[in-house]
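1. how does the following fold in three dimensions:
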Amino acid sequence: MVSDDLWSIGELAGQAGVTVKTVRFYSDRGLLPEAARSYGGHRRYGPPALDRLRLIRSLRSLDLPVPEIGRILAAGESSAGALEDAVAGQLREVGSQLAALRWREAALQLVRDAAPEERPGLLRLVGAVPTPPGSDALARFWRRALPVRLPAPLLSAILEAAVPQPPADPTPAQVLAFARLHVLVGGVRFGKEECRPASRMPDDGFRPAVLYAGLGEAYALASDDLRGQRPPQEGGSLDCFVAAHAQARGARDTPAFRRGLAGMLAQTADPVVERYWDLTGELVSPPSGPAEPTLGSAHTWLYAALKTQVRAAAR
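-> Prediction:
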């Protein structure tokens, strides 16, 4: 016998302000508890089903997918934790969508503000980068370019400093710089006949891990000089820079070594890497004010300081 306090599927739909189709959809997926069946086999629902249906509608208003809602409801007493996880995941998804929209907006502004003859090329350029873009291609570039067998913590630190992340709220200029970075690294092939920018060093007794660890310290010191907009000059950052190269080669820091280092750095300059750092500087620097230092700008500053010192000593 069916109680008079139970509702048919149509009555439940009317109570909840939804369609019968909606109630049947959730019921078929086991999300709504049935209290009984009529003699004719029709579904009957009680107040718990109405409460459950209202909860489902609230969760759907947050755009939570039905499978996720099912997991929350199935969690029972642990539903608070399941709901927290689901909301956190949805927030990440919304954040990614917003980042994509902001990137798309800046890309559209870039194309809109360009001269008509430049627009086709810009469209091809920005269209080749995913929306929102990632930095995996840039990380792969450095993994191929850096010497092999660097210690994992050191490699991670280098990649963190060398690989810029897409700005959360990019300007059109930053969209352009990031797109050009992707094109730049995508065109580099490392083979026997091509140079690896970071590996053009003498092999005899060369210890790359010592070099890169020391360069990290030198670049950090030089960044303070760059932020202070000081010209390249002698000091602790230059000494640290030279010491890194000397220790990596088992050599002593002497005037002769500094002369040789200046000459070697002139020969190992790589236009692809230099372009990479120029674009990275455009990407990470604020629209107005001093440029934000990069590993590349720190290297350029230190190399200029070394050349100045060597020339002064030769007079």
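2. alpha carbons only for contacts and neighbour counts from here, please
-> Will do.
3. how close does residue 163 sit to residue 144?
-> 13 Å (Cα to Cα, to the nearest Å).
4. nope, residue 284 is what I was after
-> Taking Cα to Cα, one finds residue 284 at 23 Å from residue 144.
5. quick one, which of the two is more surrounded?
-> residue 284 (19 against 15; other Cα atoms under 10 Å).
6. and the nearest residue to that one once chain neighbours are set aside, how many neighbours?
-> Nearest non-adjacent residue to residue 284, counting by Cα to Cα, 6 or more residues apart in numbering: residue 292, 6.4 Å away. Neighbour count for residue 292, taken as other Cα under 10 Å: 16.
7. quick one more, to check against the first:
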Amino acid sequence: MFTSRDGLCSIGELAELAGVTVKAVRFYSDRGLLPEASRSSGGHRRYGPEALDRLRLVRSLRALGLPVREVHRVIDEEEGGSVSVLEDAVAGQLRDLGSQLQALRWREAGLRLVQECPPGERADRLRLIGAVAAPPSTAPLARFWRAWLPPRMPARATAAFLEAAVPEPPTDPEPAQVLAFARLNAFVTRPCAGTERPQPEAHKCAGARGPAVLYASLAEAYELAGTQLRRGREPCPGEELDSFVDAYASTYRSRDTPAFRRLLVKQLTADPRIDRYWELVAEVITPSGGPPEPTPGSAHDWLLAALDAQTAGQDPSFIRSHESTGCPRPASAPASGA
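-> Below you'll find the predicted structure:
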């Protein structure tokens, strides 16, 4: 291919054959990606026939977005007969590209959100979405819950709770989902009234293990209730409610009696709530036009409504009998209090 008597070509000839600029060839040469065969008597670079294939490989790798250091590693590994570095580099680029695409989708949905809203609402919406990165971070939501959870909560229990309580932002959001996430971000970052958030009775368990066991048991009840919510079932007694009540009874070493259930519904109704958080979570995870996806908050409300309906007609004598036994006072559910 090279027509010179020594079988080599100049930097300009190599650039022309590869369809790149002389500046690009010099750049790759200076970084050791394109070894020179020799130098002319005048100090000009000379390249052998293998340089053309190497230059084309470098161009292809760079076109995929690989940085120079990764291209260097891929070429070194290729010469050694390995392809693992190339596979790792491509996988890394795919992850980065996915994140970039998600960011673009969030920006597009945010722009549509501003474009489609009434003029009088644009300033407020700009303020909301301007406070959220693209793609959005769930770190503020996790911090909100970590500050709310009982002190010294076991790490595994905390991680399980956060997985259920912190929604994953959709990769291809609709404008309504962007707005809901922005409002959710504003909700968890707003200053709290008073010196601390109101805490439910569940946080008054001795030590950290009590709430951790309770939350783990409640997660099972919420999952069962979520199935009924997806089916559109009205709150009613059943396996879901039994599991819900048993979570409290087991944690506090009480028997599941009609009186216990009356006390439980009374306490849960009185505990502080964060309904707005769960409403926004449902909007974030539910595409427009679809049925609302269950959340721990909506599952808790379904179970509490079922418990309230079941206990509404119980004989008050059960309460007097239960109070005389000295059973522990029921605690609040983590999904409702904040």
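8. TM-score, when you put one on top of the other?
-> TM-score of the superposed chains, computed with TM-score structural alignment, normalised by the length of the first structure, equals 0.92; 311 aligned residues with a Cα RMSD of 2.1 Å.
9. map residue 153 of the second structure across to the first structure for me.
-> Aligned by TM-score structural alignment, residue 153 of the second structure pairs with residue 150 of the first structure.
10. my bad, should have said residue 13 of the second structure
-> Per TM-score structural alignment, residue 13 of the second structure is aligned with residue 11.
11. how close does the aligned residue in the first structure for residue 110 of the second structure sit to residue 176 of the first structure?
-> Counting by TM-score structural alignment, residue 110 of the second structure lines up with residue 107 in the first structure. As judged by Cα to Cα, residue 107 of the first structure and residue 176 of the first structure stand 8 Å apart.
12. neighbour count winner among those two?
-> Set side by side, residue 107 of the first structure and residue 176 show more neighbours around residue 107, with 24 against 21, by other Cα under 10 Å.
13. my guess is that one contacts residue 172, does it?
-> Yes - using Cα atoms under 8 Å, residue 107 of the first structure makes contact with residue 172 at a distance of 5.8 Å.
14. tell me who's in contact with residue 8 of the first structure.
-> 42, 43, 44, 45 (Cα atoms under 8 Å, 6 or more residues apart in numbering).
15. could you pick out the buried ones from those residues?
-> Buried by 16 or more other Cα atoms under 10 Å: 43, 44, 45, out of the contacts of residue 8 of the first structure.
16. mind putting those residues into JSON lines with distance to residue 127 of the first structure and secondary structure?
-> Below are these laid out as JSON lines (distance: Cα to Cα, whole Å; DSSP: H, G, I helix; E, B strand; the rest coil):
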{"residue": "43", "distance to residue 127 of the first structure": "53", "secondary structure": "strand"}
{"residue": "44", "distance to residue 127 of the first structure": "54", "secondary structure": "strand"}
{"residue": "45", "distance to residue 127 of the first structure": "53", "secondary structure": "strand"}
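17. and of these, the nearest to residue 206 of the first structure?
-> If you rank these by distance to residue 206 of the first structure using Cα to Cα, residue 45 comes first, at 77.8 Å.
18. what lines up with the closest one in the second structure?
-> By TM-score structural alignment, residue 45 of the first structure lines up with residue 47.
19. confirm that the match of residue 153 of the second structure sits in a helix.
-> No - using DSSP: H, G, I helix; E, B strand; the rest coil, the secondary structure at residue 150 of the first structure is coil, not a helix.
20. from residue 180 of the first structure, how far out is it?
-> To residue 180 of the first structure, residue 150 of the first structure is 28 Å away according to Cα to Cα.
21. repeat that for residue 70 of the first structure.
-> Taken as Cα to Cα, the span from residue 70 of the first structure to residue 180 of the first structure is 45 Å.
22. so for those two, which sits in the more crowded spot?
-> residue 180 (20 against 15).
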